[in-house]
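> have a look; sequence and predicted model below, questions after that.
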Amino acid sequence: MKFSFVNNTNQKYSSDEIYFVITGKNTSGQFCHVDKSGNLIPCNESDNDAPGHLTKNGQNWCHYLYTLNEISEIEVPPMYWGRAYISLGSPVYLRVINNGQDIVWPDPAYPSDPNADVYYDWVEFTIDNTGFFYGNTTQVDQFGFPMIIELIASDGSKKAGITESRSALFSEYVKTVPVEFQSLVQEPYRIISPFRGGFVYGGNYATYFDDYIRNMWQYYTSNQLQVRIPQGTFIGKVENNVFTFSKTDSSNAKYTIEYPTSSDIFRCNGVFTTGEAIQRLIQAQISAMFNRHILENPANNCKPEEFYKNSPANYYAQFWHLHSIDNKAYGFPVDDVCEQSSLIAHPNPEKLKVIISWD
């Protein structure tokens, strides 16, 4: 299918100042990049030092990028775990490692990252071998600038993303979120997510969810929690400090969640990413309920109007839902629980239009 990149920055950036790079995995799990002819080219560590490579902070970086002035529409072949990085005024700096099996991505948690002073954002996607497209905008790690994706097919189109101006978003964010979450603003470049900021181990707000975790663990020692996933209905209760679930069909299988940390909740990992597929689906439900502060009121699960009403909650994520098309956003890693994410999909799409905005 085609990806089309549209400069909607109102002349803040010319098309020769807007860069994009498309990377992802082929069917063998090898990281690749897409060249301007639409070929999927395996990444190699030697690309870091190849002719035309990028250099910053005394280190070489691979150069897989194009400007919109060079090419604004490109054929994208089937690929998995894909990312289309867009950067404004500067290329984004990527490095291939582990014999091409991994890429060092931009990381807003580290001031020493070469992209710390680069305006960038990205779209995530997969195009499987049948041509089925799954993709989304994301604020899971950070917000750089507003983008809209429009998936176009013969039977219509779907949109996701953010339509508001960048300056309005920065201003509204500072005005409306609690003071702890205001610390996530890294002007002028981005607003980072809680787990990229002070809400992880060693940070000023590393214990943000601790009281809520303690209260919920105590509550569910004497109460039961019902969780529904595609595989059935499961009943959970805290036993020996472990949240233990079993299916209502009386099977003997047990699915567990160890006592989490606040960081586990924001990251939706750690104790929420252990075990087999069914266990991980249950864990995703509980992680989402913590972020949305509805764990003590499971009847409100999948009722977005009831999310984030009480503290503590992930108010960073709430903000992006309030300011996104149809209130759909990826504000934390399992925001697709109850179909609240910005994911759009189609079995036979023609084009993905990526509209890049500023003010």
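Structure's in. What do you need? Numbering: from 1, shown residues only.
> contacts and neighbour counts: CA atoms only from here.
Will do.
> so the residue nearest to Y173 when sequence neighbours are not counted is in which element?
Leaving aside its sequence neighbours, Y173 sits nearest to F319 (CA to CA, 6 or more residues apart in numbering; 7.1 Å). Here F319 sits within helix 315-322, counting by DSSP states H and E.
> how about that helix, which residues are buried there?
Neighbour-count burial for helix 315-322, counted by 16 or more other CA atoms under 10 Å, picks out Y315, Y316, A317, Q318, F319, W320, H321.
> go on, stretch 295-305?
Judged by neighbour count (16+ other CA under 10 Å), stretch 295-305 contains these buried residues: L295, E296, N301.
> so who does the second one touch?
Applying CA atoms under 8 Å, 6 or more residues apart in numbering to E296 gives the contacts M216, Y219.
> can you do 10 Å?
Contacts were defined as CA atoms under 10 Å, 6 or more residues apart in numbering; by that measure E296 touches Y212, N215, M216, Y219, Y220, N223, L225, M289, F290.
> among those, which are located in strands?
With strands identified by DSSP state E, the entries of those that belong to them are L225.
> columns distance to Y80 and neighbour count on top of the contacts of E296, output as CSV?
Formatted as CSV, those follow (distance: CA to CA, whole Å; neighbours: other CA atoms under 10 Å):
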residue, distance to Y80, neighbour count
Y212, 37, 19
N215, 40, 11
M216, 37, 16
Y219, 41, 15
Y220, 39, 18
N223, 42, 13
L225, 35, 20
M289, 29, 23
F290, 30, 24
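> ok, so of the contacts of E296, who is nearest T163?
Here the nearest of these to T163, counting by CA to CA, is M289; it sits at 27.4 Å.
> here comes the other one, which I'd like you to weigh against the first:
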Amino acid sequence: MVGRRAFLAGLGAVALAAPTATAWASPGRRSAQAGLPLTVVNNSGEFGNGSIRMYIVGSDLETKTQSRVTADGRLVPVSLSDNGSDGFADYAIPLAGSGETMLSLPSMSGRIYFALGGELKFRVVADGNGNPALQYPAGWVESDPNFRLLHDSVEFTYVAPGVGDLNPGMYCNTTMVDQFSVPLAIRLDGSRFQTTGTLVAGGRQKIFSQIRAQAGFSSLVVDDLRVLAPGHGLDAGRFDSGYYRSYVDKVWHTYRGTDLRIRTNRGLFTGRVDSADQFTFLSDGGERTAPFARPSTRDVLFCDGALTSPNDGITGPVGAILAAGLNRSTLHSHADQPTTDAGSFYRDPVTNHYARIMHANTVDGRAYGFAYDDVAEYASYVQDGSPSRFTVTLTPF
């Protein structure tokens, strides 16, 4: 399954709110006829089409250059000369005057942003090698010029037939990994019809009110603009940096004398916490993972640091399942991972209540509340090897 990790890799390991280093080449301009039909539907009920701007930005899959899509569906490399007199690049694509907006989506890996009631500010900068790189909006950073603007995005990788040695298809998701602001749903037509991301009736209001009511999480709500993911909240001083300490301690204590069994596509890995206070796993095929140190709260929320999961087929999948078990608070109670019963998720008082609330307010129970929410396929993600149309809907507030 191609999860959010693959999207970020496709974006060139984008460091949001910071310059993105990319290789530079001059690919010219792409034909609008080669893309995947994209339909945008505004059912927000709060904003008319004239008040909404769309932005499609990301990475060219062939040249690896940071690029943006024009209103006629061309994929164009970003350039320092795109910055206007105010220092920002205007990549806005207005929605149609009324009804649905139609566009051709080129082969690329990126994001479709929507700004409601204003325009997003993107800036093109030079990376460490002097090549053009794009600074993305970071709605969780108060100093970001987009902080007071209502905006959100969906992520996708569209591989047209014949692009390098990549498998053709559309891989897409709605994401709350960084923040939740605008309710968005996606539909993918192809070999079958698929949809995800739709909230329950009144879902946006319920998410805001339930997080405001959750002890320790209430400060993640920023007015009526957005809810910050707790990892970003931690960095902003809005969330307790020691929140997960007691739960991690409980897990580490449990598995000093008991096996934790993790099954991946590679087989069964069995591990314990050793005398060096590290978790190490050995597969039934004799493969040993890199050791996992005791993670901090920040490591758990970002699924990073001590839980960094390399793309090696061994340590990576085990680390992803560890991170999912910690966010869902199933590791202490379930020695066989990954757990697949959603009824067992988020039962411990110390858990990722942000992710819990996101899942509780989606029609299909799927959401991207943290980076490894694709473990056991609970992410708001769909894919198709022969897509025919992609639809993004701004659903009712």
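Nice, thanks for sending it over. As the structure is a prediction and not an experimental result, all values here were calculated from the model.
> TM-score for the pair, please.
Counting by TM-score structural alignment, normalised by the length of the first structure, the TM-score of this superposition works out to 0.90. Behind it: 344 aligned residues with a CA RMSD of 1.9 Å.
> and the residue most central in space within the first structure, which of the three is it?
Centre of the first structure computed as the mean C-alpha position; nearest residue by CA atoms, centre = their mean is V140, 3.5 Å away. Local secondary structure at V140 of the first structure is given as coil here, using DSSP: H, G, I helix; E, B strand; the rest coil.
> trace it over to the second structure, please.
Alignment note: V140 of the first structure maps to V177 in the second structure; criterion TM-score structural alignment.
> start and end residues in the first structure for the longest helix belonging to the second structure, please.
Once the second structure is assigned using DSSP state H, the helix that runs over the most residues is helix 315-327. Equivalent residues of helix 315-327 of the second structure are located at 279-291 in the first structure, counting by TM-score structural alignment.
> and stretch 204-213 of the second structure, how far out from the chain's middle?
On the basis of CA atoms, centre = their mean, to the nearest Å, stretch 204-213 of the second structure sits 21 Å off its chain's mean C-alpha point.
> could I get the full set of helices for the stretch 51-200 of the first structure?
166-176, 179-182 (DSSP state H, counting those that start in this stretch).
> in JSON lines: the ones you listed, plus distance to T248 of the first structure.
Listed next are the helices of the stretch 51-200 of the first structure as JSON lines, based on distance: least, CA to CA, whole Å:
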{"stretch": "helix 166-176", "distance to T248 of the first structure": "42"}
{"stretch": "helix 179-182", "distance to T248 of the first structure": "39"}
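> columns distance to P77 of the first structure and mean neighbour count on top of those, output as a markdown table?
As requested, the helices of the stretch 51-200 of the first structure are arranged in a markdown table below (distance: least, CA to CA, whole Å; neighbours: other CA atoms under 10 Å):
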| stretch | distance to P77 of the first structure | mean neighbour count |
| --- | --- | --- |
| helix 166-176 | 32 | 15 |
| helix 179-182 | 39 | 16 |
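> for V354 of the first structure, find the nearest of these.
When the helices of the stretch 51-200 of the first structure are ranked by distance to V354 of the first structure, counting by CA to CA, first place goes to helix 166-176 at 16.3 Å.
> distance from the centroid: which residue in the first structure tops it?
In terms of distance from the mean C-alpha position of the first structure, S250 ranks first, at 36.4 Å (CA atoms, centre = their mean).
> the alignment partner in the first structure of R294 of the second structure: what's its closest spatial neighbour, skipping adjacent residues?
When the first structure is aligned by TM-score structural alignment, the residue opposite R294 of the second structure is Y259. Computed as CA to CA, 6+ apart, the closest residue to Y259 of the first structure that is not its neighbour in sequence is V242, at 6.2 Å.
> which ones are touching that neighbour?
For V242 of the first structure, the set of contacting residues under the criterion of CA under 10 Å, 6+ apart consists of W217, T221, G236, Y255, T256, I257, E258, Y259, P260.
> the alignment partner in the second structure of the third one: what secondary structure?
Read that as G236 of the first structure. G236 of the first structure maps onto G271 in the second structure when the alignment is built from TM-score structural alignment. Under three-state DSSP, the three-state class of G271 of the second structure is strand.
> and P91 of the first structure, how far is that from N241 of the first structure?
49 Å (CA to CA, to the nearest Å).
> more neighbours: which of those two?
Set P91 of the first structure next to N241 and count neighbours by other CA atoms under 10 Å: P91 wins out with 24 against 14.
> please pull up the equivalent of the more buried one in the second structure.
Matched across to the second structure, P91 of the first structure falls on E119, judged by TM-score structural alignment.
> what sits closest to its match if chain neighbours are left out?
With CA to CA, 6+ apart as the criterion, E119 of the second structure has its nearest non-adjacent residue at 6.5 Å, and that residue is R53.
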